[in-house]
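Asker: Requesting a structural model of the entry that follows:
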Amino acid sequence: MPTVLIVDDTLFMRVKVGNMLKEWGFEIVGEASNGKEAVELYKQLQPDLVIMDVTMPIMSGLDAVKEILPQYPNANIIMLSALDQQKIIVEAIEAGAKDFITKPFEQNHLKMIVDNIFD
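Answerer: The predicted structure follows:
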């Protein structure tokens, strides 16, 4: 069963995404509410997948990606953002994120991105 770390500053979003991933056969091994926690949890858990919000307090998801990927180049990170900002999307992908999805999103869209990573 693939493991996942969910990172979002809103509990509602962590629960929503977590429920979808559980339905698809993932085990939620950790949750974080900011990028700093995400980096620490990633090092401890080394999950198969990370779903990470871009805009969070303390450390952004983008900064967390830039900290995780140099140490763990095979990390599978999908970025989530309510901001449809091309610049952030490009920066996240350049930093090594596998994909990007804008909130609100369709469940099928996230499933397609996750399936592409694990195929």
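Asker: drop to CA atoms for contacts and neighbour counts, all remaining ones
Answerer: Noted.
Asker: List the contacts of the residue nearest the centre of the chain.
Answerer: Centroid check for the chain by Cα atoms, centre = their mean gives residue 51 as the closest residue, at 1.8 Å. Neighbouring residues of residue 51 by Cα atoms under 8 Å, 6 or more residues apart in numbering: 4, 5, 6, 7, 77, 78, 79, 80.
Asker: right, and the first one touches residue 29 too?
Answerer: What it means is residue 4. Yes: counting by Cα atoms under 8 Å, residue 4 touches residue 29, with 5.8 Å between them.
Asker: One more, so I can put them side by side:
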Amino acid sequence: MEKTDKIKLVVADDAPFIREIIRQIAKGDESLVLVGEAQDGEDVIEVVSCTRPDVILMDIVMPKKNGIEATKIILEKYPKIKVIAFSTLDDESMLLKALDAGCCNYLKKPFDAQSVKKIIYNSILGESA
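Answerer: Alright, predicted model coming up:
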């Protein structure tokens, strides 16, 4: 990714209001562009194959396939994509599973726009939260 390129995002969450929050965050930052949305783990795999994002904001608990399973499948095919897991669960074992699956960062819900942007930029730069 070149410095002048926008960071392409996909958000995967079964809650429409979370997808809307990410949509608004991307709209408010000229360096970010939301290229796809998914409401479950199967859907995100398809969306990623069509959009090839730089970063995926992935809910851990979703229907059909959870975010951990979806992350493993996606990163097997597209290992350069940065996956940021997020969840309302305050469960250390879930965090470890997400990191083991290949997630580069973890964000606890609820979150604010500044936290989301910071973790996206840190992930692109290869830094942990």
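Asker: overall similarity of the pair, as a TM-score.
Answerer: Taking TM-score structural alignment, normalised by the length of the first structure as the basis, the two superposed chains have a TM-score of 0.93; 119 aligned residues with a Cα RMSD of 1.2 Å.
Asker: Please report how far residue 48 of the second structure lies from residue 107 of the second structure.
Answerer: 20 Å (Cα to Cα, to the nearest Å).
Asker: Of the two, give the one with the bigger neighbour count.
Answerer: Set residue 48 of the second structure next to residue 107 and count neighbours by other Cα atoms under 10 Å: residue 48 wins out with 23 against 19.
Asker: That one corresponds to which position in the first structure?
Answerer: Under the alignment (TM-score structural alignment), residue 48 of the second structure pairs with residue 42 of the first structure.
Asker: Surely that match forms part of a strand?
Answerer: No: under DSSP: H, G, I helix; E, B strand; the rest coil, residue 42 of the first structure falls outside any strand and is assigned helix.
Asker: Most neighbours out of the contacts of residue 51 of the first structure, which is it?
Answerer: residue 7 (29 neighbours).
Asker: That one matches what in the second structure?
Answerer: Checking TM-score structural alignment: residue 7 of the first structure goes with residue 12.
Asker: coming back round to it: over in the second structure, tell me which residue corresponds to the residue nearest to the centre of the first structure.
Answerer: Checking TM-score structural alignment: residue 51 of the first structure goes with residue 57.
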